[in-house]
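[1] Next comes the sequence, and after it the predicted model I'd like to discuss.
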Amino acid sequence: MIADSATATNPLASPAVGQIEPLLAAISASQPRVSRTVAIMPAYNAATTLERTVADIPEGSVDEIILVDDCSNDDTVKLARSLGLTVIAHETNGGYGANQKTCYRAALDRGADYVVMIHPDYQYDSRVVGAAIEFIKLGICDVMMGSRIRTRREALDGGMPVWKYVANRCLTTVENIALGQNLGDFHSGFRAYSRKVLETVPFEKNSDDFVFDSQFLAQAVHFGFRIGDIPVPVRYFDEASSISFRRCITYGLATLGVLGEFYRHRCTPWKSERFQTDA
C-alpha cells in the first residue's frame, strides 16, 4: 500500500505496466509547443536559380522547404531533391495559382504554423524570411508582404521595367483605396501567412492563374486579417520569371474584376462563393 501511495503521488515513481503511455502523453502535453515554419516554393524551370535562392535563406529560419514543380522542362526536380527539399511534382502544368494551392495544402498537412512563399527564381531576397515571419509570430500582422518598391530609384535600379513600375503604382493605389489598406506593393510574390489565414481563406475557390494572388489578398481583407509589409530587395534578370506586358494587362484587368467582386459581395444581394467559407 505504501508503494501504491507513492506511485499515485509521484507520477515518475515506477508506474505499472499500462500506465506508461498515459504518463508519456501527460509529460508531452506539459511541454511548450514549438512552432513550425515552412517555406513553400512554386517552381517552374528554376534549375539555374534554385540553389542560390535556397542558400540565401537564413539558417534556422525555416523548418522545412517544400518545392512544388509545375511540370518543368529542366532539372528543377532533380536539383531540389539533391538539396534536401521536400518535392511535389505536378504531372501537368496547372498554372501559378494551381501551384500555390498544392503548396499551401502540403504545408498545412505537414503541420506548418507559419508559411512563407519564396519564388525559387532568385528574384526576391530570401534573407528577409525570418524578419517577415517574426511580425506574424509577435501578433502584429497575420499576412506579411515583401514590398519591392521602397523607393522608385531602388525599384528601377533593381531592374524593374519602367512600364511595370508605373502599372504597379497605379494598380496598388487603386487596391489600397478599395480595400482600405496601405501596402507598398500589392503584387509582390514574397508573402508570409499564419496557419489561421490559410485555414480560413477559401483559396481553393481561386483562379489557377496569376490573379490568384489578388483574389487571396481581397479574401484576407474580407475575413478581417491584418496585412503588413516590409521592404525586400529584388533582382530582375534573364533567368528570373516575369510575365509579359500582354499578360500583365490581362492580370491588371482581372485584378480590377476582383475588386468589383469584393464590393458586389459586400454591397449587393449577389454573393460570391470566393468570400464565403464552406463551414
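    Cool, got the structure. Numbers count the residues shown, from 1 in each chain.
[2] use CA for all of it now, contacts and neighbours both
    Fine.
[3] Can you get me a residue count around T76?
    27 (other C-alpha atoms under 10 Å).
[4] likewise C267?
    10.
[5] likewise V221?
    V221: 18 neighbours (other C-alpha under 10 Å).
[6] my read: it touches N176, true?
    No: using C-alpha atoms under 8 Å, V221 is not in contact with N176, being 10.8 Å away.
[7] Which secondary structure state does D121 sit in?
    coil (DSSP: H, G, I helix; E, B strand; the rest coil).
[8] how near is it to A112?
    23 Å (C-alpha to C-alpha, to the nearest Å).
[9] again, but for R148
    On the measure of C-alpha to C-alpha, R148 and A112 end up 26 Å apart.
[10] still on that earlier bit, show me which of D121 and A112 is the more surrounded one.
    Between D121 and A112, counting by other C-alpha under 10 Å, D121 is the more crowded of the two (26 against 20).
[11] which residues touch the more buried one?
    43, 46, 48-50, 53, 239-241 (C-alpha atoms under 8 Å, 6 or more residues apart in numbering).
[12] can we see that at 6 Å?
    By C-alpha atoms under 6 Å, 6 or more residues apart in numbering, D121 lies in contact with 46, 49, 240.
[13] so what's the last one closest to, chain neighbours aside?
    With C-alpha to C-alpha, 6 or more residues apart in numbering as the measure, D121 is the residue that lies nearest to A240, at 5.0 Å, once sequence neighbours are left out.
[14] By residue count, what's the longest helix in the protein?
    If you go by DSSP state H, the chain has its longest helix at helix 245-267.
[15] Need the residues that contact it.
    214, 271-272.
[16] Please point out which parts of that helix sit buried.
    248, 251-252, 254-256, 258-259, 261-262, 265 (16 or more other C-alpha atoms under 10 Å).
[17] Over to stretch 107-114?
    Buried-residue list, stretch 107-114, by 16+ other C-alpha under 10 Å: 107-108, 112-114.
[18] List just the nearest of those to A98.
    Taking C-alpha to C-alpha as the measure, A98 lies nearest A107 of those, at 14.5 Å.
[19] mind checking how far that closest one is from A220?
    Counting by C-alpha to C-alpha - A107 and A220 are separated by 18 Å.
[20] before we move on, back to that, with neighbour count, secondary structure and distance to L198 added, can I get the contacts of D121 in a markdown table?
    What follows is the contacts of D121, written out as a markdown table (neighbours: other C-alpha atoms under 10 Å; DSSP: H, G, I helix; E, B strand; the rest coil; distance: C-alpha to C-alpha, whole Å):
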| residue | neighbour count | secondary structure | distance to L198 |
| --- | --- | --- | --- |
| A46 | 26 | coil | 25 |
| T49 | 17 | coil | 28 |
| A240 | 16 | coil | 27 |
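[21] dropping in the other structure now:
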Amino acid sequence: MLHAISADNTLKRHTIAVMPAYNAEATIERTLKDIPKGVIDEVILVDDCSTDKTVEVAKSLGVTVIQHDQNLGYGGNQKTCYDHAIAHGADYVVMIHPDYQYDSRIMGAAIEFLRLGICDVVLGSRIRTRREALQGGMPVYKYLANRVLTTIENIALGQNLGDFHSGFRAYSRKVLTTIPYHNNSNDFVFDSELLAQAVEFGFRIGDIPVPVRYFDEASSINFRRSTQYGIATLGVLAKFFLHRLDIYSSQIFRPKETESSNDQD
C-alpha cells in the first residue's frame, strides 16, 4: 500500500516524510496512497498518545512508528519527527499531517525546489485564491486571521509568502541541523518560531499551492486556540525584532553551539 517506502535503509541520505499524528486512524491510509511513486524513501509517524488505533493502522501500512509516552503537543511532536528524520540520514524532510487535509501529491514538487537549491524551506500555500480557500471549507474567521497574520509576518520578516501557517512543509537537512528547534514551544506556535528562525539564519523560504480539505476527521484548532496561537505568533515577531536590535537575546535565535542552560527565553 506504500510506494517506495524503505524503513530499513537508514544508512543512505534519502527523503523522509514525517507525520505528527494524534487520533488519525481513519485518514492515514488515504494520505499515504496519494504520495507519488518514487518520491519518498521512508515515512516516520510520531504518535502523540492517540486514543484510537493510529499506531496499529500505521504499523500495518509499513510506516516507521515512534510513540510518545506522554502527550507533548504539536510542537513537541514535530521535534521528535525531525530528530528521527535527521538520525535516519534524511537529505530532505517533508512534514505532512496524516489527517488527509493536505494533498500529499505535491510532495515531489516541493522536494524538487529543495533539490535544485531554489529554496531551503518550502511551504504549501492553502490560499491560492480566496474562493478556493473558502470553498475548500476553511472557516471565514480562519481565512481572515490568516490573511492578517500572514501580511504582518511578510512585512516583519521581509518575505512574500502566501500562507505562513500551512501544515505542509519541506526542509533541507541543513535547515533542521542548523536551527535550534528544541528551544521552541511544544505548542502550535512552534511553526511560527521555526519560520522566524529560518529567516534569522539566512535560509530561503518559498511556497507552492496545495489543495486542502476541511472535514470532520481533519485536525483543526478551535477559535480560542486559534486566538492564542495568533497572539503567540505576534510575540515571536516581537522577539525577532528585539533580537535584531540587540535589545533582547532570545534563545530561539541563537546558534546551537552557543546555547546554554542559563539562556533567556
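    On my side now, so go ahead. All values reported here derive from a predicted model rather than from experimental measurement.
[22] Show me the contacts of helix 245-267 of the first structure that map onto strands.
    Using DSSP state E, no member of these falls within strands.
[23] among the residues you listed, which are in helices?
    Reading helices off these with DSSP H, I get S214.
[24] just to revisit the earlier point, where in the second structure does the longest helix of the first structure align, residue-wise?
    Aligned by TM-score structural alignment, helix 245-267 of the first structure corresponds to residues 223-245 of the second structure.
[25] what's the answer for stretch 95-108 of the first structure, then?
    Counting by TM-score structural alignment, stretch 95-108 of the first structure corresponds to 73-86 in the second structure.
[26] so how far is that stretch from its chain's centroid?
    Offset of stretch 73-86 of the second structure from its chain centre (C-alpha atoms, centre = their mean, to the nearest Å): 9 Å.
[27] Check the mean deviation of the longest helix of the first structure from the second structure.
    Helix 245-267 of the first structure: mean distance to aligned residues in the second structure after superposition is 0.3 Å, counting by mean C-alpha distance after the TM-score superposition for the first structure.
[28] mind checking what the residue nearest to A240 of the first structure lines up with in the second structure?
    So, by TM-score structural alignment, D121 of the first structure is matched to D99.
[29] Distance check, its match against L234 of the second structure.
    27 Å.
[30] L134 of the second structure now?
    24 Å.
[31] ditto for C119 of the second structure
    25 Å.
[32] same deal with L11 of the second structure?
    Distance from L11 of the second structure to L234 of the second structure, by C-alpha to C-alpha: 41 Å.
[33] for the second structure, what spans make up the strands?
    Using DSSP E, strands in the second structure cover 14-21, 42-47, 64-67, 90-95, 121-125, 169-172, 205-209.
[34] what range in the first structure does the fifth one sit on?
    Put plainly, it is strand 121-125 of the second structure. The aligned range for strand 121-125 of the second structure is 143-147, by TM-score structural alignment.
[35] Please compute how far the matching stretch lies from its chain's middle.
    Distance, centroid of stretch 143-147 of the first structure to centroid of chain: 10 Å (C-alpha atoms, centre = their mean).
[36] so how far does it sit from its counterpart in the second structure?
    Looks like 0.1 Å for stretch 143-147 of the first structure (mean C-alpha distance after the TM-score superposition for the first structure).
[37] what does that stretch contact?
    184-185, 190-193, 227-232.
[38] Kindly provide the distance from the residue nearest to E217 of the second structure when sequence neighbours are not counted to R213 of the second structure.
    Once flanking residues are discounted, E217 of the second structure sits nearest to D99: 6.6 Å by C-alpha to C-alpha, 6+ apart. Distance of D99 of the second structure to R213 of the second structure, given as C-alpha to C-alpha: 10 Å.
[39] Which position in the second structure pairs with L50 of the first structure?
    So L50 of the first structure corresponds to I28, using TM-score structural alignment.
[40] Would you confirm that its match contacts I96?
    No: the pair I28 of the second structure and I96 does not pass the contact test of C-alpha atoms under 6 Å, sitting 10.7 Å apart.
[41] returning to what we had before: contacting residues for the closest residue to the match of L50 of the first structure other than its chain neighbours?
    Using C-alpha to C-alpha, 6+ apart and skipping residues adjacent in sequence, the residue nearest I28 of the second structure is P98, 5.0 Å away. By C-alpha under 6 Å, 6+ apart, the contact set of P98 of the second structure is 19, 28, 31.
[42] if we go to 7 Å?
    19, 21, 24, 27-28, 31 (C-alpha atoms under 7 Å, 6 or more residues apart in numbering).
[43] which of the residues you listed lies closest to T64 of the second structure?
    M19 (10.2 Å).
[44] Which part of the first structure matches stretch 170-181 of the second structure?
    So stretch 170-181 of the second structure sits over residues 192-203 in the first structure, by TM-score structural alignment.
[45] now the matching stretch, how far from the chain's geometric center?
    That offset, for stretch 192-203 of the first structure, works out to 9 Å (C-alpha atoms, centre = their mean).
[46] and for that stretch, what are the contacting residues?
    112-117, 132-133, 136, 142-145, 216, 219-220, 274, 277.
[47] Run a quick neighbour tally on I118 of the second structure.
    The burial count for I118 of the second structure: 13, using other C-alpha under 10 Å.
[48] residues in contact with the aligned partner of A145 of the second structure in the first structure?
    Alignment note (TM-score structural alignment): A145 of the second structure maps to A167 of the first structure. Going by C-alpha under 7 Å, 6+ apart, A167 of the first structure touches no other residue.
[49] And A167 of the first structure, how far from P161 of the first structure?
    10 Å.
[50] One more: I2 of the first structure?
    81 Å.
[51] Am I right that V63 of the second structure is in contact with D41?
    No: counting by C-alpha atoms under 7 Å, V63 of the second structure stays clear of D41, with 10.8 Å between them.
[52] P161 of the first structure and Y124 of the first structure: what is the separation?
    The separation that P161 of the first structure has from Y124 of the first structure, given C-alpha to C-alpha, amounts to 16 Å.
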